[in-house]
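Enquirer: Got a predicted structure plus its sequence, pasted below:
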Amino acid sequence: MESSLVAKQANKLIESVYRMEVEEQKLILLATRKINELELKGLPFTPETEVVITADEFAKIYGVPKQRAFEALTSAKNTIYDRSFEMDYVGNDGVIKPISSRWIHAKGEMKSKSEVSMFFTPSVIPYLYLVVKTEFTLLDLKEVGRLKNKYAVRLYQILMKWRNAEYQPSFPVESLRRKLGLEPHEYKQGGDFNKRVVGVAVDQINKGTGFVGLKAVPLKNGRTIVAYRFEFDSYDNKTINITPLSKNGAERQPRENNGEFVLHQMTIEQIKTFSNQIANKVVEGEAGFSHLSTKVAAGSSGKELVAAIAKDLQNANFDEYLEPLKILGFKPTKVNKTPLGAKQSENKGGSTNDTPPDKKSPFNLNEKHYQMYLKKGGKKSRDDIVRIAMDEDTTTLQVMNSDGVGNIFAM
């Protein structure tokens, strides 16, 4: 096959990687490293070659917990299996024809070993070595692991080719869009592209890699951005001074162990307020929020992003939101710090005497008191009363007495 066609096919394979989500890209990067090791050892790489990636490897290289690593591997492997891309081949008649090919033709996983397996297709294998050499040999996978956005991973790949160049690169907007793997309909507005793609990527690369002082300089024709020049002071991953994606510089800890910032649940009003505030910061490309831009598909509206964030908060999926909430000044109250299971058991465990609840358990709701409250015209549910008491750090009795019904003990 002519070298020009080989290069063209390799480029199509690379473009297919650009369009992958960030965890898929990371899995492909690990797989290509395994493939490169096969070549160095002189071992064959065929459609029957099993490429095995373990959760331990993924966790160690990309800096994530092992359980999360296996979940990411499984999901990414399944998505890659479903992906296809267009390429050309030379038919028996010598004519170049278009075909659609998959990346892998078989997949597997072993939960007992926390590993996944992939078998690459015959049409991909001839070009993978070239892809490895031209695209992936320069990459520091530990740096890739600190990037949470697919556009950040791709821009990092681009910039690594220029890290030792005598001048710093600039790209026309359309060329940059293609290099980052954007479809024509994604982030069509210049402001969206600048904030949610370029701005987010630059922010993560500055915080998580050896690029020092990276900035995207927009080049304009009048008021329109026509190109971007990427400037950086230096690249040094030997004495790297990383600004961590979380302020304490460590892997984000589970919410119940994250110092005093304990978060088990949020009220409806808190969810409404902070989902909007967080979404606004994501759209604006604020530091500390950019990793949440992947919560919705490219091109989604701000309302869709708010809804996705609110859903996470409602489902108590707080791990990715601890740092953004801290930045926004959120301070957990007792209701936020109380595990859902504990609150529910407290709701049912009231005493049966007429005395106010014991100070050691001010959030217990006395059933007899609640019935007296209802007879006085009270409208709040048991859960609402307990939640308000916890939120305001008072007793359930005080909540009922302050609800416009007067003293519930008064006749």
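Expert: Great, that's in hand. Numbers count the residues shown, from 1 in each chain.
Enquirer: contacts and neighbour counts: CA atoms only from here.
Expert: OK.
Enquirer: what are the ranges of the strands in this structure?
Expert: Assigned by DSSP state E, the chain shows strands spanning 51-54, 84-90, 96-102, 104-110, 115-120, 170-172, 211-212, 215-221, 224-231, 234-235.
Enquirer: Tell me which of those lies nearest to residue 270.
Expert: Proximity to residue 270, assessed across the strands of the chain by CA to CA, is greatest for strand 215-221 (34.7 Å).
Enquirer: Next, the angle from the closest one to strand 224-231.
Expert: The directions of strand 215-221 and strand 224-231 differ by 150 degrees, with axes from the mean of the first three to the mean of the last three CA atoms, to 10 degrees as the criterion.
Enquirer: Give me the buried positions along strand 215-221.
Expert: Residues of strand 215-221 classed as buried by neighbour count (16 or more other CA atoms under 10 Å): 215-216, 218-219.
Enquirer: Closest one of these to residue 189?
Expert: Comparing every one of the buried residues of strand 215-221 with residue 189 (CA to CA), the shortest separation belongs to residue 218, at 14.6 Å.
Enquirer: Could you list which residues are in contact with that closest one?
Expert: The contact partners of residue 218, taken as CA atoms under 8 Å, 6 or more residues apart in numbering, are 225-229.
Enquirer: Go through these and say which is closest to residue 17.
Expert: When the contacts of residue 218 are compared for distance to residue 17 (CA to CA), residue 228 wins out at 22.3 Å.
Enquirer: looking at it, the closest one is touching residue 174, isn't it?
Expert: No - Residue 228 lies out of contact with residue 174 (CA atoms under 8 Å); the separation is 10.4 Å.
Enquirer: try this one next to it:
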Amino acid sequence: MKNDLVVKGNILVNASYNLEVTEQRLILLSIIRARETGQGITSDSKLEIHASDYANCFNVTKEAAYSALKNAVHNLFERKFSFKDNHIDTDKDIVVKSRWVSRIAYIDDLAVLEVTFAPDVVPLITKLEKHFTSYQLKQVAQLTSKYAIRLYEVLMAWKSTGKTPILEIADFRSQLGLEVNEYQKMINFKNRVLEPAIQQINDLTDIAVQYEQFKSGRSISGFQFRFKQKNELIQVNNNLDNALYSASKMTDPQRHMFAHKLSELPEMSKYSHGTESYSQFAVRIAEMLRDPIQFKELYPYLKKVGYQASTQKDIMNG
């Protein structure tokens, strides 16, 4: 394909839907094809996706590409999504439910999928002048978790700031396409959805992401994500090297002082065992700071409470 830039209106990025990986990939290819026309599309436009496009973009076999296109004729046609929109007459938010496509067909002899987007989708993918999110298709091409693809899109809506607002747990689950009864326990949600998605994003895309969790009482009420382009992390890693060097020079009183400060940070709650007191938590943090790997993980929080890494030159000069 000539251009692999995916562009979606933010309404669509924030929509609630559950698409499998192959279905998300076909939607992304269709969006790119729609924008390649240069003149926009209508709800009658037929967009052609070739099996070779799918195979080349996502590095799969031709057989896998043929299967993806064939299965889409039934599966993708049945998929729906919902989004919030503004009602012109009342100026109030309304929830709209729509199909992704109004027509879909597979031409077996040509190994081509014909896609016609539903009327509500068309304005959310073409001729967007504001309130849109864009990213290169190659950044999600290797992702095999449907949640990782969705999370990456959500993050890209905030790429100008490098952090999201606090995403309320119910809204965030809806964005990821989870049903109410799916992974209801937080430990299951983290182990099966959130952590694998973050791992894939960190391993396979152009950004590195971490998150903080926020609580209402004893329950997690939301998450906030911070991320950086990986080429921006070179200087950060150099600073961390200095920090790790200086960590070996940290005295016991210093470790316990910073551990006490860290124990009171809300974002450190994910390291808490839940039943321990602040003082017990601080003692355990102090032990964590002895370990170089855990020190590196806690370094961003240390900076928040006033820790400054000494340079190697400073240390050697006393």
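Expert: Okay, I see it. Note that the structure is predicted; figures quoted are calculated from it, not measured.
Enquirer: Quick check: TM-score for this pair?
Expert: Once the chains are laid over each other, their TM-score by TM-score structural alignment, normalised by the length of structure 2 reads 0.59; 223 aligned residues with a CA RMSD of 3.7 Å.
Enquirer: mind putting the contacts of residue 218 of structure 1 in JSON lines, neighbour count included?
Expert: What follows is these, written out as JSON lines (neighbours: other CA atoms under 10 Å):
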{"residue": "225", "neighbour count": "16"}
{"residue": "226", "neighbour count": "15"}
{"residue": "227", "neighbour count": "19"}
{"residue": "228", "neighbour count": "20"}
{"residue": "229", "neighbour count": "15"}
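Enquirer: Columns distance to residue 179 of structure 1 on top of the strands of structure 1, output as a markdown table?
Expert: Formatted as a markdown table, these follow (distance: least, CA to CA, whole Å):
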| stretch | distance to residue 179 of structure 1 |
| --- | --- |
| strand 51-54 | 27 |
| strand 84-90 | 16 |
| strand 96-102 | 21 |
| strand 104-110 | 23 |
| strand 115-120 | 24 |
| strand 170-172 | 9 |
| strand 211-212 | 19 |
| strand 215-221 | 15 |
| strand 224-231 | 13 |
| strand 234-235 | 21 |
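Enquirer: can you tell which of those is closest to residue 277 of structure 1?
Expert: Each of those was scored for nearness to residue 277 of structure 1 using CA to CA, and the closest is strand 215-221 (25.3 Å).
Enquirer: Tell me where the stretch 201-318 of structure 2 has helices.
Expert: Ranges of helices in the stretch 201-318 of structure 2, per DSSP state H, counting those that start in this stretch, are 233-247, 252-263, 278-288, 292-304, 312-316.
Enquirer: I meant the stretch 1-150 of structure 2, not that one.
Expert: Under the criterion DSSP H, counting those that start in this stretch, helices of the stretch 1-150 of structure 2 are mapped to 10-13, 21-36, 51-58, 62-78, 146-156.
Enquirer: Dump those into JSON lines; add mean neighbour count as well.
Expert: Formatted as JSON lines, the entries for those read as follows, by neighbours: other CA under 10 Å:
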{"stretch": "helix 10-13", "mean neighbour count": "19"}
{"stretch": "helix 21-36", "mean neighbour count": "21"}
{"stretch": "helix 51-58", "mean neighbour count": "18"}
{"stretch": "helix 62-78", "mean neighbour count": "17"}
{"stretch": "helix 146-156", "mean neighbour count": "22"}
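Enquirer: In TSV, list those along with distance to residue 206 of structure 2.
Expert: Formatted as TSV, the helices of the stretch 1-150 of structure 2 follow (distance: least, CA to CA, whole Å):
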stretch	distance to residue 206 of structure 2
helix 10-13	19
helix 21-36	18
helix 51-58	16
helix 62-78	25
helix 146-156	10
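Enquirer: re the thing from before, can you check which of the helices of the stretch 201-318 of structure 2 gets nearest to residue 199 of structure 2?
Expert: Comparing those by their distance to residue 199 of structure 2 (CA to CA), the top pick is helix 292-304, with 14.9 Å.
Enquirer: and the closest one, which stretch of structure 1?
Expert: Using TM-score structural alignment, helix 292-304 of structure 2 lines up with nothing in structure 1.
Enquirer: Which neighbouring elements make contact with that helix?
Expert: helix 233-247, helix 252-263 (3 or more CA pairs under 8 Å, 6 or more residues apart in numbering; DSSP states H and E).
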